[in-house]
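Engineer: Okay, here's the prediction I keep looking at, along with the sequence it came from:
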Amino acid sequence: MASAPAPAPAPAVPGSAPVPALVLKPYINFKVLTNPETAAAMAANIKHRNLPETISVAAVSDLYKTVIERTQQLDKARSERNRVAAEIKSLFGESKEAKRQKLVERGRVLKEEIHTQEAELAVLETQLYDQAVLIPNNTHPTTPIGPESAAQLIRIHGYPLLDHVTLSKQLDLVDFESAAAVTGSRWYYLKNEAALLELALVQFATQRAVKAGFMPVITPDVVRPEVVQACGFQPRDEASQTYWVSTTPPGSSKANASTLSQSDADQQRQQHHYHQHSALCLVATAEISLAGMNLDKTLEESQLPIKMAGFGRAFRAEAGSRGAEVKGLYRVHQFSKVELFVLSKADPGVSDNILEEIRKFQEDLFEELGLCYRVLDMPTEELGASAYKKYDIEAWMPGRNSWGEISSTSNCTDYQSRRLNIRYRTNKIINKPLLTSTDKPSSSNNDSPSSNSVITTEFAHTLNGTAMAIPRIIVALLETYQREDGSVRLPECLWPFMAGVKEIRPKGV
């Protein structure tokens, strides 16, 4: 048993064309879940990440054993049904009619039993996969254990300097008030040099990424929720930060449509359906769109690693944030982002090396921008479900009088690829007995008598990293490069993209 049962097609949003069901079948490694040694390590990993007790390796293991037992019972019943059917076909003549009828009755009973067992097994398999997909990836052995305070300091570059909301007002760079009237709190207009600065940062990061061998991609900002979930996010969770897309306006006749026979509860369920089962949702990071580019694809090993640099908009509800977290541009609902994404061979050594390469690339960007930053090896409670190992990079932000995250990079090993079914063909070495003089060579297309390798498929490892999260970099640049006269000097690496602007001065000066 390798993959989950196919889910029912998602209902179409009223007023829109039907959206074909997207069936994603995760390939769960149940061997490690049922092995006492590895299962214990995975249970400890869940505890180290401070995840809910409802996520249980033991429960999944027990369910898996039950599914195996029920599957064996079902196979036994099917085998007996086939034997009975074959015996019925062999009986001829009136003398054998009584035995034949008895077997026919036995076949009818078996058919009903098999139908019941199949229905029960389907329910058990659904429960099994619903619980199994909640188990997080393993944790790298060097990852610190505990909350954010347990993060290990890797290094500090530069020195802390001195605020961006005040600077942006004095320099006429950001209009929060108009955006609040048009859209709501934590939305913004970038204008004048700030608008140029966003475009310059995107160009700067993208050009450096292309030089480093990354393929540039402009990603869709809207994806199916199944892809979001396959990447390790939970878009339908009550605490989700996801914005949903619907073609049905709130309060419209379609949204409120009901009949006289509908109960209030029915109407509430219908309105809940429009929110929870929208066909699409806005991405919180281009990582999701880039991961989905290779959905259900089998690549060649020679193509790996595949390195992509995607530009897109990120949308986050950011519910529950308060205080300095929501001041100015630091935590907003929409922002531009250049995201790095890599598909690599399923070798922890290979993907670990690529993770370090991504981190080095990010550090080179921030050093070229002249930022004071530090690199953190993030502990278990700060890892998302998909992350095997994660680094955060934080810049010193005088306006917060603290460090603020500007980037991160994660190795997700095969967690995402198993859920998105991203594989690659590879030659796998196997032990084969030596041929004797009486042996005949195999005619298989996959191997030869002179070789001990066969072509098989492996799930690729996926890695992601932020090259440039625009608003927070703008915060760090304004506060780092401010001068005594109120102007802001721009780093030289951005000059080619700034339409001749090398510094930002108060208007009229």
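Structural biologist: Done, it's in. Residues are numbered from 1 along each chain as shown.
Engineer: CA only for contacts and neighbour counts going forward, please
Structural biologist: Fine.
Engineer: Spell out the residue ranges of the helices in the protein.
Structural biologist: Assigned by DSSP state H, the helices in the chain fall at 30-34, 36-48, 57-90, 97-132, 164-170, 176-182, 193-211, 225-230, 264-276, 286-292, 348-368, 415-420, 470-480.
Engineer: Comparison target, given below:
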Amino acid sequence: MALTLKLITLLRTVSSRCYSSPVLQHMKIASTNKFVAPVIDFAKQMEELPKLQENVRLRKMELDTDKLKSLWDLLKHMQATKTQLEQRKTEILDRMQDFKKIGKNAEAAEELAKLKLESKMVREDLKTLMTGFWEVEEKIMVSGLMIPNELHTDTPWTEDKVVHEFGRPPTVTDPVSHLDIGRSLGLIDYRDPSCFFLKNEAALFEVSSAFFFADALKKYDFMPFCNPDYARSSIVNGFGISSDQSDSVFTIKENIDKKNFNLHLVGGASIYPFCAFHTRQTVNFSSLPLKYFTVGRQYSPSSLDSKYGLYDTWQRTTNEIFILTANDTNEMMSVFQETLAMVISLYEKLNHHFRVVYLKASALESWESLRASFQMYSCHEGKYVEIGKLSISDSFICQRLLMTYQMSEKDRKRFMKMISGTAVDITKLLACLLEQRSNNADKFAMPDCLKSHWSV
């Protein structure tokens, strides 16, 4: 019992701080709340620790992999001790049954009393062990949710890679901010990142752009979808985003007693509601690939002191894409390339300079394996701005949110692969096009391909 006593003493020193994440299905027996039990292959991650550390380094993330490894080793040690205690508990019960069969005599009674005492000690040790076991396991799960996705082989390590370019960067002699242009033309009423209004041709541009991309997506067999503007913490946490990260998501109202039920304002045209629809759901293989799109609002926090105008607003109008494929890398890449080519063709119809860039590892979100970024040049800022994106997350999110498919009713469940992105961020696109107008233009020039959608 020396090993057990040593471990029990160690467990009593473990911090009693509460580590919890709504994405977890609570491990404790007393818990009645069930959410999502993410599938994270810790054994593989720890076996390939140098690979994980390189991934974290390239992404410039703050993740203590050594601490995670120590917790993992402790958990394995506790698991082994738990097995020993359970085996000893069974052995004691068997011996007690044997002595009961012998009958009542002094020697049997004395031995039975010793076994009862040892059984009580083992049960107490096991109870103490499991309390610590659940705590360490939960710490690992919470830290494990921060583990990033594996980098795709096409993801550049240190420098962005331009994979497509259309036209030449615009040249404007005296670049003016899109806000100044918008005000002078009566197109924009901007107060701060949380409040602005599009007027006249700018409002028409927003509507016509949305319908232009939506009509094209329907022709490419994308199904229109209507999403809620909100997502629960259980979904957001699956992306490695903590519920209290105020710089990543808006929290409607933090419920201290029921953090599992926190709501976040993310917008219907964002990835989270799509994932919420498929979380813990299984689809038939014959339905794949599933290709959705939606048009609507996307919400993300920024500083109220931001000076970037429409490039950094809390609310933006976007066309969002969401694709699920079978667990086949070749199929996933084929669909990714087809979708990428389709979106490129739509931007080319706008007849304005843009480029497509594979972003370097440090520019990716932790759940992204590869991102193709659609960028236009901001004449006033003197740099490229992302106006759309297409990302591969492979099966990373599907494993965390249990998004599966089956070949047949009796077949085992397999995790799907996911492609997602913003076909166009109309708010940012408008800002770029305003800054690219010639200095003497007295009105906003609507791209020809959008004019047929004015009356929609």
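Structural biologist: Yes, it's here. It should be emphasised that the depicted structure is a prediction, and the values quoted were computed from it without experimental measurement.
Engineer: got the helices of structure 1 as CSV, with distance to residue 305 of structure 1 columns?
Structural biologist: Output for the helices of structure 1, formatted as CSV (distance: least, Cα to Cα, whole Å):
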stretch, distance to residue 305 of structure 1
helix 30-34, 27
helix 36-48, 28
helix 57-90, 32
helix 97-132, 29
helix 164-170, 39
helix 176-182, 42
helix 193-211, 14
helix 225-230, 21
helix 264-276, 36
helix 286-292, 14
helix 348-368, 9
helix 415-420, 14
helix 470-480, 27
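Engineer: Among these, which comes closest to residue 462 of structure 1?
Structural biologist: Set against residue 462 of structure 1 and scored by Cα to Cα, the helices of structure 1 come closest in helix 415-420, at 6.9 Å.
Engineer: Onto which residues of structure 2 does that closest one map?
Structural biologist: Across structure 2, the stretch matching helix 415-420 of structure 1 (TM-score structural alignment) is residues 396-401.
Engineer: Can you give the contact residues for the matching stretch?
Structural biologist: Stretch 396-401 of structure 2 is contacted by residues 36-40, 149, 235, 238-239, 275, 279-280, 367, 404, 415-418 when judged by Cα atoms under 8 Å, 6 or more residues apart in numbering.
Engineer: hang on, the earlier thing: columns mean neighbour count on top of the helices of structure 1, output as JSON lines?
Structural biologist: What follows is the helices of structure 1, written out as JSON lines (neighbours: other Cα atoms under 10 Å):
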{"stretch": "helix 30-34", "mean neighbour count": "17"}
{"stretch": "helix 36-48", "mean neighbour count": "17"}
{"stretch": "helix 57-90", "mean neighbour count": "16"}
{"stretch": "helix 97-132", "mean neighbour count": "15"}
{"stretch": "helix 164-170", "mean neighbour count": "18"}
{"stretch": "helix 176-182", "mean neighbour count": "14"}
{"stretch": "helix 193-211", "mean neighbour count": "19"}
{"stretch": "helix 225-230", "mean neighbour count": "23"}
{"stretch": "helix 264-276", "mean neighbour count": "14"}
{"stretch": "helix 286-292", "mean neighbour count": "25"}
{"stretch": "helix 348-368", "mean neighbour count": "17"}
{"stretch": "helix 415-420", "mean neighbour count": "26"}
{"stretch": "helix 470-480", "mean neighbour count": "23"}
